[in-house]
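Visitor: can you look at this prediction? I've put the sequence above it.
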Amino acid sequence: MRVLVVKLTSMGDALHLLPALTDLQSHHADVTVDWMIEDSFSEIPRWHAAVDRVIPVATRRWRKFNLASVREFLSFWRVLRGQHYDVVIDAQGLMKSAVFARFAKLAKGGVRAGFSGDSIKESPAAKLYQKRIAVKREQHAIDRLRALFAGVFGYTVKSAHLDYQLELGSPPAAPRQSVMLLHGTTWSTKHLPDAVWRELADLAADDGYQVQLAWGNEVERQRAEWIAKGKSNVTVLEKSNLTELAQVLRTASGAIAVDTGLGHLAAALGVPCVSAYGATDANLTGTRGQHQVQLQSSYPCSPCLLKTCPKLTAQVLTPPCYQQLDADRLWQALYQQIV
């Protein structure tokens, strides 16, 4: 059975899909999966044994509609259309992903599947599927994906145990006395105050831990260097790809994160991690796995699920929901996991 999974973004969303692939492989040993995903996350599918081909897309570049983007899209089209699929499953549930799922060729008797209209935000997307699976919207994203795959492929999820089945090559070196501070994230409403990260570095030093800081863009690099300034126990890593970061992360004693893809990677690796949630809801999209702690703000409007905080003013520069998640609380929550 050849399956195409369409899950375009983001890092956390892609990692959330891995347990569903493990379920599928355990119930259908003959399955071969191709995965369509944004090229910036294309390393993640290669970490799972069920995935044969990764079909990268670059929707932002393709919107520019120049000669280079047209050539790139045509190359993608030839690769995608060169294979027939028994099942094409849109695991994203957006109009964009549903359209991309329609681009694929079905084998004779094949089916396109996805969430039912009342299970997703962009309900018209469901009109592009032949098989629609109703899944409760208030469930965690991982549980929703496992339920979707079970409904499409006709099996029952009997265990709450999560198996991300990451295959990252040779075992890492013995864990060092170090922690990673995962400060980078997309929404401005997900960020802890920068000063909290410096306080965390000091607390780590007090307990004998080195600190490592990763970064993925210029803003994150500048923040990392600011956090590290004048602190002998802090190292700013070189820019790395996701696989290299995963190898570094799996050797750490633990991590502290905002709501970020690297926090979900820590969960998938089983690295002890404390994640801070203000604007987003840990019950729906929080880290899941062994040794994971989710600290949700109890501020009245948390979780607001907004990308812009309406409470910011010239005097209030950080979403107030993070005032409850101070450095000492975050560090103590992690320290209890790693001592």
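Guide: Ah, there it is. Numbering: from 1, shown residues only.

Visitor: going forward, measure contacts and count neighbours with C-alpha atoms only.
Guide: Fine.

Visitor: which residues in the stretch 1-150 of the chain form strands?
Guide: For the stretch 1-150 of the chain, applying DSSP state E, counting those that start in this stretch gives strands covering 2-6, 32-38, 51-57, 84-90, 105-115, 131-133.

Visitor: out of these, nearest to residue 338?
Guide: strand 51-57 (33.2 Å; CA to CA).

Visitor: pull out the buried residues from that closest one.
Guide: 51, 52, 54, 55, 56, 57 (16 or more other CA atoms under 10 Å).

Visitor: repeat for stretch 269-287
Guide: Using 16+ other CA under 10 Å as the test for burial, stretch 269-287 gives 269-282, 285-287.

Visitor: next, count neighbours for the nearest residue to residue 168 once chain neighbours are set aside.
Guide: Counting by CA to CA, 6 or more residues apart in numbering, the nearest residue to residue 168 once its immediate chain neighbours are dropped is residue 47, at 6.2 Å. Number of residues near residue 47 (other CA atoms under 10 Å) recorded here: 18.

Visitor: check whether residue 303 really touches residue 284, as I assumed.
Guide: No - using CA atoms under 8 Å, residue 303 and residue 284 do not qualify as a contacting pair, with a distance of 10.5 Å.

Visitor: adding another structure so you can compare the two:
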Amino acid sequence: MSTQALKILVIGPSWVGDMVMAQTLFMVLAKQHPGCAIDVLAPAWSRPLLERMPEVRRAIDMPLGHGSLQLGVRRQLGISLRSEAYDWAITLPNSLKSALVAAWAKIPRRTGWRGEMRYGLLNDLRVLDKARYPLMIERFIALGLDSDKPLPAPLPSPGLEIDPEQRQQALQALGLQTTRPILVLCPGAEFGEAKRWPEQAYAEVARKKLSEGWQVWILGSAKDTEGAERIRQMLPAELQLYCENLAGKTVLAQAVDLMSLASAVVSNDSGLMHIAAALHRPLVVVYGSTSPGFTPPLNANHEVVSLDLDCSPCFKRECPLGHSNCLKQLPPSLVLQALERLPIDVSVEAGS
């Protein structure tokens, strides 16, 4: 089998942050197998991310939602992919259903962690040693290497590529200006409330930077719209003029392109945090119920802020003790101090 002609299908993850981190696998595959074709089967929402990863040849939309089985649809999709004659399939999720398409596509080599009883579906079955691979990106990258091969050192970091013309279109569509330094706030977290720093704390950070002549863009999904507006409304009226609530107003492609212009980003541990890191933006991340020991921001210019309470990280969606002190007791001053320590270029369009 010719390395140059190697065709690889990656069954991608179903979360924004995980998809960003999966780029590290694509980077390793491209380096290990020059000229290989990497296609990624993933939810349709992930296409804007995959299109900004130069290692990926093609994004293939998974027609099913997260958690949906629908064996008939998966079987038909697998059969439709047989004509691609893939040499290798790498399945990143650990679920049984995620391994079905590659098996029905009759891809000769099918790699993945043991997960949910996937014997037979995967024929290059790996047993995960969590102590050996504590980071999620290590677990992704290891699947792209022979089981006895060490991970590359240093580990690669994601790097999304931006089209300046598309970015300009996003600015025009939303009526945004870049005449002031831009602080992007990402106060949402799809995982649950236990990842969300209080809105009042975000508002205090926004107030401080706005008073220094910055502008603030609040990014998030439609679910974050009301919370983002509460943050904006907590600001003095004269500062609200320079704070844009963009939550729910952007598609993912626009959010990525706009975030590339940020002079700095403050975020919870979320998918948008990983996008900011992959865009190499100066970044402060607030951790509460989760840990940077598993899914840290993967850029050099970042600061992690955490109280490191005895009860955290608990990795729960809701605080099991009912108080969320790991976040509620974390003062805005710690985040503002972290921002001051970061090297930040406040020139117009610093992210360009």
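Guide: Noted; the coordinates are in hand. Just so it is clear, the model here is predicted, and its values are computed rather than measured.

Visitor: quick one: TM-score?
Guide: Comparison of the two superposed chains (TM-score structural alignment, normalised by the length of structure 1) gives a TM-score of 0.85, and 320 aligned residues with a CA RMSD of 2.7 Å.

Visitor: just how off-centre is stretch 94-114 of structure 1 within its chain?
Guide: 23 Å (CA atoms, centre = their mean, to the nearest Å).

Visitor: so what touches it?
Guide: For stretch 94-114 of structure 1, contacts defined as CA atoms under 8 Å, 6 or more residues apart in numbering pick out 6-8, 80-81, 83-93, 120-126, 128-133, 148, 152.

Visitor: residue most distant from the centroid, structure 1?
Guide: Largest separation from the mean C-alpha position in structure 1: residue 108, at 33.9 Å (CA atoms, centre = their mean).

Visitor: count the residues that sit near the closest residue to residue 62 of structure 1 other than its chain neighbours.
Guide: Once flanking residues are discounted, residue 62 of structure 1 sits nearest to residue 69: 4.9 Å by CA to CA, 6+ apart. Residues contacting residue 69 of structure 1 under the criterion other CA under 10 Å number 17.

Visitor: how far away is residue 69 of structure 1 from residue 80 of structure 1?
Guide: Separation of residue 69 of structure 1 from residue 80 of structure 1 (CA to CA, to the nearest Å): 16 Å.

Visitor: swap in residue 164 of structure 1?
Guide: For residue 164 of structure 1, the distance to residue 80 of structure 1 equals 26 Å [CA to CA].

Visitor: just residue 23 of structure 1 next, same as before
Guide: The gap separating residue 23 of structure 1 from residue 80 of structure 1 is 25 Å, by CA to CA.

Visitor: that older thread, can you find the partner of the residue nearest to residue 168 of structure 1 in structure 2?
Guide: Using TM-score structural alignment as the criterion, residue 47 of structure 1 maps onto residue 52 of structure 2.

Visitor: and if you look at residue 201 of structure 1?
Guide: With TM-score structural alignment as the criterion, residue 201 of structure 1 lines up with residue 206 in structure 2.

Visitor: residue 339 of structure 2 and residue 284 touch, don't they?
Guide: Yes - the pair residue 339 of structure 2 / residue 284 is scored as a contact, 6.7 Å apart, by CA under 8 Å.

Visitor: doesn't residue 90 make contact with residue 143 of structure 2?
Guide: Yes - counting by CA under 8 Å, residue 90 is a contact partner of residue 143 of structure 2 at 6.9 Å.

Visitor: returning to that earlier point: just the buried ones among the contacts of stretch 94-114 of structure 1, please.
Guide: Buried, going by 16+ other CA under 10 Å: 6-8, 80, 84-93, 120, 125-126, 128-129, 131-133, 148, 152, out of those.

Visitor: before we move on, back to that, residues contacting the residue nearest to residue 168 of structure 1?
Guide: Residue 47 of structure 1 neighbours (CA under 8 Å, 6+ apart): 165, 166, 167, 168.

Visitor: swap in residue 21 of structure 2?
Guide: Contacts for residue 21 of structure 2 (CA under 8 Å, 6+ apart) come out as 136, 137, 157, 158, 274.

Visitor: kindly state which residue of structure 1 is aligned to the first one.
Guide: With TM-score structural alignment as the criterion, the equivalent of residue 136 of structure 2 in structure 1 is residue 141.

Visitor: ok, so what distance separates that match from residue 248 of structure 1?
Guide: Distance of residue 141 of structure 1 to residue 248 of structure 1, computed by CA to CA: 26 Å.

Visitor: helices of structure 1, residue ranges please.
Guide: Per DSSP state H, structure 1 carries helices over the ranges 11-27, 59-62, 67-81, 95-103, 141-153, 194-206, 218-228, 242-249, 261-269, 282-285, 327-338.

Visitor: now the third one, how far from the chain's geometric center?
Guide: By that I understand helix 67-81 of structure 1. Taking CA atoms, centre = their mean, one finds helix 67-81 of structure 1 lying 26 Å from the centre of the chain it belongs to.

Visitor: now do that helix: which elements does it pack against?
Guide: Packing contacts for helix 67-81 of structure 1, counted by 3 or more CA pairs under 8 Å, 6 or more residues apart in numbering; DSSP states H and E, involve strand 51-57, helix 59-62.

Visitor: residue 220 of structure 2 touches residue 186, doesn't it?
Guide: Yes - at 6.2 Å, residue 220 of structure 2 and residue 186 qualify as touching, with contact defined as CA under 8 Å.

Visitor: can you pull the residues that touch both of these two?
Guide: By CA under 8 Å, 6+ apart, the residues touching both residue 220 of structure 2 and residue 186 are residue 272.

Visitor: which residues are in contact with stretch 143-160 of structure 1?
Guide: Residues outside stretch 143-160 of structure 1 that contact it (CA under 8 Å, 6+ apart): 16-17, 19-20, 23-24, 27, 91, 113-115, 131, 133-137.

Visitor: cool, stretch 207-222 of structure 2 as well?
Guide: Under the criterion CA under 8 Å, 6+ apart, residues 180-188, 206, 228, 235-236, 239, 242-250, 255, 272 lie in contact with stretch 207-222 of structure 2.
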